[in-house]
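K.L.:
With the input below, show me the fold.
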Amino acid sequence: MKKLNRKLIRGTNWALAGILSLLGFSGCDKIFQMEYGSPSADFKVTGRVTDEEGRPLSGVRIVAPNVDGKWGKQDYPSPHDTTYTDPDGKYTYRYNAGFAPDSLYLKLRYEDPTARPAYDSDSVTVGFAKGDLKGGDNRWFKGEAEKEVNVTLKRKKR
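P.N.:
Take a look at the predicted model:
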């Protein structure tokens, strides 16, 4: 009888562990969700990418490989994000920062995505300070900041 009880308890434990792990994994989401009450801020960089003659460059890839921010004394998480210029060479890069940082530096890399690039890559670091944020609600949304960065890509030397 004692042996049967142990087997029953052990079997029940395994079944519960299996069910709970299935439910737990299905409840996980790949997108990081902010909890209620997390201060946030929106940062936006707009601009235009042109060649040396001032003509707009369409389809230039703009990569944000690094976001350097400070939140109190801690470093800020860094996403790897990409956007492209439209036919007029214009682009908009948006970054929503949960846990609004005290300062934020977006490093943007501009590159020709074609198989045989005609233009050299260039990179720019755009800095935002706490004072740049406008339109916050003085509660959880700290506001939004926008900067314009126009870039001229140089032709590769042949």
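
K.L.:
switch to C-alpha atoms for all contacts and neighbour counts from now on
P.N.:
Fine.

K.L.:
residue nearest the centroid of this protein?
P.N.:
Nearest to the mean C-alpha position of the chain, by Cα atoms, centre = their mean, lies P79 at 4.0 Å.

K.L.:
Following up with a second sequence; could you model it the same way so I can compare the two?
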Amino acid sequence: TAFFTLLGTITGCDYFEPRCEYGTPSADFVFKGKVVDKSSQKPITDIRIIHKTGYAPANDTVKTNANGEFELKFNDFPGGDHWIYAEDLDGTKNGGLYNSDSLTVNS
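P.N.:
Predicted coordinates for the structure are as follows:
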């Protein structure tokens, strides 16, 4: 009986070892949005859109087009927060002085 107990213990050890996984988990993200004037609902052009994560390499910046639309495409680790900041940098050139705004997206 001592042999079977030892054999069971040796073969049972593999059960608790973690499985080998290859590669790094990643996901392709696309954030699309439209920036409009709150009162008139007209699109706002040339608003700077900044995408930030908890680490600098994933930061990205785009501007809204003539329709107030923007698109951010990137590859990142799944899970975690992404921050989107909108800033008006050109004063009244785009039709007004707009306050900065932000939102958090959890993946």
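
K.L.:
re earlier: let me know the secondary structure of the residue nearest to the centre of structure 1.
P.N.:
On the three-state scheme (DSSP: H, G, I helix; E, B strand; the rest coil), P79 of structure 1 is labelled coil.

K.L.:
wait, what's in contact with it?
P.N.:
Contact analysis of P79 of structure 1 by Cα atoms under 8 Å, 6 or more residues apart in numbering lists A64, P65, N66, V67.

K.L.:
Buried residues, stretch 13-23 of structure 1. List them.
P.N.:
Within stretch 13-23 of structure 1, no residue counts as buried by 16 or more other Cα atoms under 10 Å.

K.L.:
Structure 1: strands as residue ranges?
P.N.:
Remark: strands assigned in structure 1 by DSSP state E are 40-50, 61-71, 74-75, 81-84, 90-98, 103-111, 122-129, 141-148, 151-152.

K.L.:
Tell me how many other residues crowd the closest residue to A86 of structure 2 other than its chain neighbours.
P.N.:
Ranked by Cα to Cα, 6 or more residues apart in numbering and with sequence neighbours excluded, the top spatial neighbour of A86 of structure 2 is I49, at 4.7 Å. Around I49 of structure 2 there are 24 other residues, counting by other Cα atoms under 10 Å.

K.L.:
got it, and the one 10 residues further on?
P.N.:
Counted with other Cα under 10 Å, the burial measure for N59 of structure 2 works out to 15 neighbours.

K.L.:
Now check structure 1 for the residue matching it.
P.N.:
The alignment partner of N59 of structure 2 in structure 1, by TM-score structural alignment, is H80.
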